[in-house]
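Novice: please find the sequence and the predicted model below.
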Amino acid sequence: MLKKKMAVLVSCVVILAGILSGCGNNGSAGSSKASTYKVAMVTGVGGVNDKSFNQSSWEGLTKFAKDNELKTGSDVKYLESQQPTDFAPNLNSLIQQKYNLIVAIGFQMQTDLQNIAQQHQDQHFALIDSVAVDKNNKPLKNVANLTFKEQQGSFLVGVVAGLTTKTNKVGFVGGINSDLIKKFESGFKAGVKTVNPNAQIFVQYAGDFNAPDKGQNIAATLYGKGADIIYAAAGNTGNGVFTEAKSRAKSGQKVWVIGVDKDQYDEGLPENVTLTSMVKRVDQAIYDASAKAKAGKFPGGQVLQYGLKENGVGIAPTIKNVSASVLDQVKKYQQKIIDGSIVVPTTDKEYSTYLASLSK
């Protein structure tokens, strides 16, 4: 009888141990998951497949996932924003899902991110294209600010446009008229005028980063005015510029598009309308910030700038449609910008001053 009771007792102990072991396994899985560094991003309104800014950002995160053996869709993922009112809910959702680093794609998210980051000071964030600050205008300690010298890369594609145009008329299509896109515009115009003082430059904004139909209509207007090259810094809206250029190319008109953010050569096919692109390495910036944060070196409170010197901006690697002589000029001006002998304008006022200096 005693043996029987002992057997039952041992059996209960084994069962209890199994239960505790199961709990321990769950805890172990939880800690395992906690030890897995999780990164997510909230897209701008153009969506992850905008073939430009958001897509480049996601490519940076997927490379980070691959290099660190993380699972896309869980350890590393994105939430899409269809409109600005989606920003805050998406950011809060990722906080609740306990992502270690949350990346906000685009300056339009600054206000929402600032509010949320101050409410969750232990949460790490990264903000692209702007600086998150507190009420005293000081960078928030839990936000890494990743910014670019877009004006420098835009100057170089302006050099390409100024030396390539046959009509002596070029265009610029912007998304939202803002300090950020003014950097693209000002740099582009400065590059054009530096090498071609007599060129006429048309500028028009769509007021939207996710309206390819507006981009197409604006492109039709600018091409109709005689522009044979258009630089589009407008996210998904810029895809409409490609649509219009390809349509005209089919009817025999020779026009070009200069892409933005990533190498958009393929967007001009099969009609071959992509002259070049101004590459903005947001993918590399996000990768770098994620890697630093994972290694315990999160650059919170810092404003990191990526320009020509840092290989953060520049001419796209696909240069099939740019002549060797033009590329030589691009290299010359690139070095002048890097060594500081040319300071590229970022605003209307700086552009006016720069333009005046060219005539001296």
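Specialist: In hand now; what should we look at? Numbers count the residues shown, from 1 in each chain.

Novice: going forward, measure contacts and count neighbours with C-alpha atoms only.
Specialist: OK.

Novice: just after the helix ranked longest in the chain, pick out the following helix or strand.
Specialist: Under DSSP state H, the helix in the chain containing the largest number of residues is helix 2-35. Using DSSP states H and E, the helix or strand that follows helix 2-35 towards the C-terminus is strand 39-42.

Novice: what sits up against that next one?
Specialist: Contacts to strand 39-42, defined as C-alpha atoms under 8 Å, 6 or more residues apart in numbering, come from residues 58, 61, 75-81, 87, 90-91, 94, 99-105, 290.

Novice: which of the residues you listed are buried, as a ChimeraX select command?
Specialist: Here is the ChimeraX command that selects the buried residues among those (16 or more other C-alpha atoms under 10 Å):
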select :58,61,75,76,77,78,79,80,81,87,90,91,94,99,100,101,102,103,104,105,290
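
Novice: show me the contacts of strand 39-42 that map onto helices.
Specialist: Those of those lying in helices (DSSP H): 58, 61, 87, 90-91, 94, 290.

Novice: so can I have CSV of these showing distance to residue 312?
Specialist: Formatted as CSV, the ones in helices among the contacts of strand 39-42 follow (distance: C-alpha to C-alpha, whole Å):
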residue, distance to residue 312
58, 16
61, 16
87, 26
90, 27
91, 26
94, 28
290, 16
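
Novice: ok, these vs residue 234, which is closest?
Specialist: residue 58 (17.8 Å; C-alpha to C-alpha).

Novice: so that closest one versus residue 240, what's the distance?
Specialist: 22 Å (C-alpha to C-alpha, to the nearest Å).

Novice: determine the set of other helices and strands touching whichever strand or helix holds residue 66.
Specialist: Taking DSSP H and E as the criterion, residue 66 maps to helix 53-67. Under the contact definition 3 or more C-alpha pairs under 8 Å, 6 or more residues apart in numbering; DSSP states H and E, helix 53-67 sits against strand 76-79, helix 282-294.

Novice: residue 138: which of these is closest?
Specialist: Closest among the helices and strands packed on helix 53-67, using C-alpha to C-alpha: helix 282-294, at 20.0 Å.

Novice: putting a second one here so we can go through both:
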Amino acid sequence: MRRGLKISLVTVTGAALTLSASACGGKKADTGKDDGDGKKSLKIGLAFDIGGRGDQSFNDSAAAGLDKAKKDLNVTTEEISAKPDEPDSDKESRLRLLANKGYNPVIGVGFAYTTSLVKVAKDFPKTRFLVVDADQCKVTGANVKGACFSEEQGSFLVGAAAALKSKTGKIGFIGGVNVPLITKFQAGYEAGAKKAKPGIKVLPAKYLTQPPNFDGFKNPALGNEAAKGQLDGGADVIYHAAGGAGIGVIKTVGAAKKWAIGVDSDQYNQPAVAGAKEFILTSMIKHVDVAVFDFVESVANNTFQPGTKKYDLSNDGVGYSLTGGKIDDIKAKLDALKADIVAGKITVPTKP
């Protein structure tokens, strides 16, 4: 049954964050306010990764899950975005701020929140916490949930698509930041390409930045330059796993009339790449939206269970898009590969 809809969006400034986060931790969580019929409405606090809502990739997928919760459940929300190159203490302060203000549940979007979220959760035992992309797929705490994804499996399928569609026999990969999470995308992509077409040449992977510089997830100019380099190397299909910086990749590849492969969200109809949409071959879909909604719903229904949940091909937690019809002719081949992965006949590597 659909319950009443309540929406409350609040913009939080950095000054407010600093001021409020200095409050003492350990405040008893309020599970929500009475909506007038004796029921409590959930108050969801969500902290985005770098790029925030509007990145048309990873964060927007999380935002879609939050939006579904607003539509289908009785919730109010507050959103806060991360800052580039911020210290971990800022992530902790952001989560602590939300918990202190009575938001329950609290969600951290991105692997970089894992340590801070587990730490803060200890001080708020009555508050439920979710970290999306839990680092190494590990969390601790009776009130903590970790969502993790088999990005390598979805990337395997788009890698196969890239190899099957390439005319030059050369394809490329561009990662945002050289961290273990993103190298999973590279590993799956390369393995899928070589499985589909053993003679394919995958150009050396290009990473836009090295940690602790995380501009590789937000600066389209970096994606643009990297794409030019791989195009010059003969690649006619390029897959990016670079968040907002990947917009630069798609635009540059599209301008060259070559194939681009999007990531996290279905990027075909996104406004930022409208001029290049006909050159988006497919996107590797990572259903962060489903993970966020599943978690909120579990708290609403009192079915929350701590620990981690893996989203992979077997439960459609990852996959690929068909928008635009560019890979309709090879869908049967991709589906056969998917079936073999789900059946355990193909094991997809997580390291290049």
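Specialist: Now that the structure is in, tell me what you want to look at. Here the structure is a predicted model, which is why all the values come from computation and not from measurement.

Novice: please enumerate the helices of the stretch 101-250 of structure 1.
Specialist: Taking DSSP state H, counting those that start in this stretch as the test, the helices found in the stretch 101-250 of structure 1 are 110-119, 150-164, 179-195, 212-224, 239-250.

Novice: any chance of CSV for those, columns distance to residue 12 of structure 1 and mean neighbour count?
Specialist: Below are the helices of the stretch 101-250 of structure 1 laid out as CSV (distance: least, C-alpha to C-alpha, whole Å; neighbours: other C-alpha atoms under 10 Å):
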stretch, distance to residue 12 of structure 1, mean neighbour count
helix 110-119, 48, 18
helix 150-164, 69, 29
helix 179-195, 68, 25
helix 212-224, 68, 21
helix 239-250, 68, 22
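
Novice: relative to residue 13 of structure 1, which of the ones you listed is closest?
Specialist: helix 110-119 (46.8 Å).

Novice: that closest one vs structure 2, average distance?
Specialist: Once fitted to structure 2, helix 110-119 of structure 1 is off its aligned match by 2.0 Å on average (mean C-alpha distance after the TM-score superposition for structure 1).

Novice: so which bit of structure 2 is that helix matched to?
Specialist: Under TM-score structural alignment, helix 110-119 of structure 1 corresponds to residues 114-123 of structure 2.

Novice: which one in structure 2 is aligned with residue 310 of structure 1?
Specialist: Using TM-score structural alignment, residue 310 of structure 1 pairs with residue 315 in structure 2.

Novice: again with residue 262 of structure 1
Specialist: Residue 262 of structure 1 maps onto residue 265 in structure 2, by TM-score structural alignment.

Novice: which residues touch that match?
Specialist: Contacts of residue 265 of structure 2 (C-alpha under 8 Å, 6+ apart): 56-58, 60-61, 283-287.

Novice: rerun that using 10 Å as the cut-off
Specialist: Applying C-alpha atoms under 10 Å, 6 or more residues apart in numbering, one finds that residue 265 of structure 2 lies in contact with 56-62, 64, 243, 283-289, 320-321.

Novice: is residue 20 of structure 2 in contact with residue 94, as I believe?
Specialist: Yes. Between residue 20 of structure 2 and residue 94 there is a contact under C-alpha atoms under 10 Å: 9.1 Å.

Novice: shared neighbours of those two, which are they?
Specialist: Shared contacts of residue 20 of structure 2 and residue 94, counting by C-alpha under 10 Å, 6+ apart, come down to 14, 100.

Novice: ok so, going back, does the match of residue 310 of structure 1 touch residue 291 like I think?
Specialist: No. Contact criterion C-alpha under 10 Å: residue 315 of structure 2 and residue 291 do not qualify, at 11.4 Å.

Novice: hmm, back to that, what separates the match of residue 262 of structure 1 from residue 308 of structure 2, distance-wise?
Specialist: Counting by C-alpha to C-alpha, the gap from residue 265 of structure 2 to residue 308 of structure 2 is 22 Å.

Novice: residue 205 of structure 2 too?
Specialist: 30 Å.

Novice: so which of the two has more stuff around it?
Specialist: residue 308 (20 against 17; other C-alpha atoms under 10 Å).

Novice: can I take it that that one is in a strand?
Specialist: Yes. If the criterion is DSSP: H, G, I helix; E, B strand; the rest coil, then residue 308 of structure 2 is within a strand.

Novice: pull the contacting residues for it.
Specialist: 130-134, 137-140, 144-148.

Novice: do that again at 6 Å, thanks
Specialist: Contact analysis of residue 308 of structure 2 by C-alpha atoms under 6 Å, 6 or more residues apart in numbering lists 145-147.

Novice: separate out the buried members of those.
Specialist: Buried among the contacts of residue 308 of structure 2 (16+ other C-alpha under 10 Å): 145-147.

Novice: which of those residues fall in strands?
Specialist: Here DSSP state E is the test, and those give 145-147 as lying in strands.

Novice: tell me the counterpart of residue 225 of structure 2 in structure 1.
Specialist: So residue 225 of structure 2 corresponds to residue 217, using TM-score structural alignment.

Novice: try residue 201 of structure 2
Specialist: Residue 201 of structure 2 maps onto residue 200 in structure 1, by TM-score structural alignment.

Novice: any idea how far residue 64 of structure 1 is from the closest residue to that match other than its chain neighbours?
Specialist: Sequence neighbours aside, residue 169 is the residue nearest to residue 200 of structure 1 in space, at 4.7 Å (criterion: C-alpha to C-alpha, 6 or more residues apart in numbering). Using C-alpha to C-alpha, residue 169 of structure 1 is found at 42 Å from residue 64 of structure 1.

Novice: same check, this time on residue 331 of structure 1
Specialist: 31 Å.

Novice: over to residue 5 of structure 1?
Specialist: 58 Å.

Novice: ok, residue 131 of structure 1 next?
Specialist: 23 Å.

Novice: spit out the contact partners of the counterpart of residue 285 of structure 2 in structure 1.
Specialist: Taking TM-score structural alignment, residue 285 of structure 2 has residue 279 as its aligned residue in structure 1. By C-alpha under 6 Å, 6+ apart, the contact set of residue 279 of structure 1 is 260-262, 313-316.

Novice: residue 279 of structure 1 sits in which helix or strand?
Specialist: With DSSP H and E as criterion, residue 279 of structure 1 is part of strand 274-280.

Novice: and that strand, how far from structure 2 on average?
Specialist: Looks like 0.5 Å for strand 274-280 of structure 1 (mean C-alpha distance after the TM-score superposition for structure 1).

Novice: show me the residue at the heart of structure 2, geometrically.
Specialist: Structure 2 has residue 58 as the residue nearest its centroid, 3.4 Å off, counting by C-alpha atoms, centre = their mean.
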